[in-house]
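A.B. asks: Sharing a model that was predicted from the sequence below.
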Amino acid sequence: MLLVTSELLVLVLAIVQAESGWIDWSFFGLLSLFVQWTTLTSAALICVFRAKLAQLSIPMATLCIVGIVLLDVLAFSLFADSLLQPNQDLAAWQSIAKKMLMALLIVLIVLRYFYLQHQWQEQREAEIQAHLAALQARIQPHFLFNSMNTIASLIAINPEQAEEAVLDLSELFRASLRNTDQLVPLGRELELCRRYLGIEALRLGDRLHVEWDIAPGLEHQAIPPLALQPLVENAIYHGIQPCAAGGTVRIEAQARGQFVYLLVQNPKPDQSGRQHEGNRMALGNIQSRLAALFGEPAVLKHSQQNDTYTVTLRLPRRKLPSQSSAGSTL
């Protein structure tokens, strides 16, 4: 960008400088050589001192960058004039002063552009984080509401199991609320699903069967928190609960190329039954978070084949550091 911008400026100056014709090609060639060398060397020097500049305040860093660029332009101006005009006079020094003034104006414009771009990026990241926090806040009360309904149904049937479910729910929420990251390891999300299925198994008994097919090596795959559990909950409420005979929920995780595929399968939902609004809200939240965190590569889709309903979650393959997943197991 710097090279293209500087060349466009040189082109404008060459057009203005031309006394006959459209462009003064000699002026364009010499000035292009000078501008390209000063641009590249100034950028290289700023990169060398980047770590130290990052520790300074914005005004001090701006002054240092301006000083580096002006010294670089002065050095190349003296070198170029010593070759082209060995006996420098007042006109030569005026030419050097003009070049330094031009360099000062250009570097201030470029720094202003980068500063505004940096502010825009920070604002965009803050908006995304606020959006994700709002979505997360909507999911957790929804999950708590359904889990408490499950426990309430157990109190009259089996108080001891209800108490056990409350303890399991407290552990589940401790694991969920402990995390403040936008992404968590897949192993932790799967453990969350196991705890939820344990609560539902107390209520549904033999009507609920669960199959796991988790490929090894995916424990540290990055996934938004509470992204897989609502899909499992959706399978329970739509596929298992309406069916008197129950059914099987299958959870699969496989890596294919640059993506990781998570599948949740359940028996065909009862189309005549009332839809579960909470889960529909959760699915919308998952889609919004995927779009904010991964963009287009992440996909959430559902399909139906014969008597099997499948929800597929495709994530770009991204591994979180092992320390982020301490305590999570498959």
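C.D. replies: Thanks, I have it. Please read these numbers as outputs of a predicted model, since none were measured by experiment.
A.B. asks: CA only for contacts and neighbour counts going forward, please
C.D. replies: Will do.
A.B. asks: all helices of the stretch 201-330 of the chain, in order?
C.D. replies: Taking DSSP state H, counting those that start in this stretch, the helices of the stretch 201-330 of the chain run over residues 229-235, 277-293.
A.B. asks: want to compare, so here's the second one:
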Amino acid sequence: MTTNDFFVPDLCRVRAVFLLLVTSELLVLVLSIVQAERGWIDWNYFGLLSLFVQWTTLTSAALICLLRARLARMRVSWATFTIVAIVLLDVLAFSLFADSVLHPVGGVAAWQGVAKKLLLALLIVLMVLRYFYLQHQWQQQREAEMQANLAALQARIQPHFLFNSMNTIASLIAVNPERAEDAVLDLSELFRASLQSVDQLIPLSRELELCHRYLDIESLRLGDRLRLEWQIEAGLEQQAIPPLTLQPLVENAIYHGIQPRPEGGTVRIEVQSKGKFIYLLVQNPKPDHGYRQHQGNRMALTNIQARLQALFGEPAVLKHSHHDGIYTVTLRLPRQKVSAPPPARADWRTQRSTDTTKSEPCDD
């Protein structure tokens, strides 16, 4: 088990220590209110208990932080036992020190007080560890659901697209075998991305490459009916994006905005940065009112939004709107780079990766 799979959070982080201190201080406040014989709170008891609890919390968190790598390699039961032992020994040491200063005479009452502190510390530590364990299990379940959604989206290259692409390739074999070969390579790359197990985040350049391959195949089928506009800001090649996020939006734009229109239309793809965020826009003509949209459009948007929330949280936003006959889907992602560089493709045509404001479907 690695430290990332350990159910106890990293107590070396300021946020985790702050939450522990706040929680322990609230517990001290409750005990001080219960202890008070006059008034609402016993301030003397509150001050002494706060000092004791904060010192034991900080020292215990520091010890667990230093031993976290070793604890992560243990079984859950042994790790729990070790953490409980660390906290109880810490509480015992501070209890004996406090009693030697405040009650130097000692006696049976002093030892009973120490025993009560140990019992209370045991109950609190077990409850906190139980909460950490349930939180960790919930997080793992959410990640598993996210992976299942990703797998479902990866497998979602619609059968009609496969059939249309194969028919287009078959018609090209006799008249333009080189273009037919390129189309087969593009189609195989699309299905490779659909079936392979990929990382949760990939570089934006790889997702754009996938979109180019998909659009090349669709341009063979739709011809002049499909017109493209690209507005890609330079320097965003390593921006992190979930795989198969932009390509399904482009597919929906063609399937719902271009295919039903005899005259075709323009699909606009735009990527730009503003402050701490990256904005990706996919625009297409809005279908006529009589055209019945496929349920897959809504499913794809819901699936993509769920993955964005799971990976980036609230900073990631997906929204769609229509204005003046143009349907727009907008993605907002926090600026984040992928550490690993995108793999080089020997058959990738480098002229596509240049920053262009407009480009038409390639016909060569």
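C.D. replies: Alright, I've got the coordinates. For clarity, every value in this text was computed on a predicted model and none was experimentally measured.
A.B. asks: export the helices of the stretch 201-330 of structure 1 to a markdown table and tack on mean neighbour count and distance to A152 of structure 1?
C.D. replies: Below are these laid out as a markdown table (neighbours: other C-alpha atoms under 10 Å; distance: least, C-alpha to C-alpha, whole Å):
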| stretch | mean neighbour count | distance to A152 of structure 1 |
| --- | --- | --- |
| helix 229-235 | 23 | 17 |
| helix 277-293 | 18 | 18 |
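A.B. asks: closest one to G327 of structure 1 among those helices?
C.D. replies: Evaluated over those, closeness to G327 of structure 1 peaks at helix 229-235, with 18.3 Å, by C-alpha to C-alpha.
A.B. asks: quick check: that closest one aligns to which part of structure 2?
C.D. replies: Mapped onto structure 2 using TM-score structural alignment, helix 229-235 of structure 1 spans residues 247-253.
A.B. asks: For R317 of structure 1, which of the helices of the stretch 201-330 of structure 1 is the nearest?
C.D. replies: helix 277-293 (12.9 Å).
A.B. asks: what number of residues lie near the closest residue to Q259 of structure 2 other than its chain neighbours?
C.D. replies: Nearest non-adjacent residue to Q259 of structure 2, counting by C-alpha to C-alpha, 6 or more residues apart in numbering: L222, 7.8 Å away. Counted with other C-alpha atoms under 10 Å, residues neighbouring L222 of structure 2 total 17.
A.B. asks: if I look at the aligned residue in structure 1 for L222 of structure 2, how far off is A235 of structure 1?
C.D. replies: Using TM-score structural alignment as the criterion, L222 of structure 2 maps onto L204 of structure 1. Look at L204 of structure 1 and A235 of structure 1: by C-alpha to C-alpha, to the nearest Å, they are 13 Å apart.
A.B. asks: One more: V4 of structure 1?
C.D. replies: Distance from V4 of structure 1 to A235 of structure 1, counting by C-alpha to C-alpha: 55 Å.
A.B. asks: Quick one, which of the helices of the stretch 201-330 of structure 1 gets closest to I65 of structure 1.
C.D. replies: Smallest distance to I65 of structure 1 across those (C-alpha to C-alpha): 34.0 Å, for helix 277-293.
A.B. asks: average gap between the closest one and structure 2?
C.D. replies: Average distance, helix 277-293 of structure 1 versus aligned residues of structure 2 after superposition (mean C-alpha distance after the TM-score superposition for structure 1): 3.9 Å.
A.B. asks: starting at the chain centroid, how far to that helix?
C.D. replies: Going by C-alpha atoms, centre = their mean, to the nearest Å, the spacing between the C-alpha centre of helix 277-293 of structure 1 and its chain's C-alpha centre is 16 Å.
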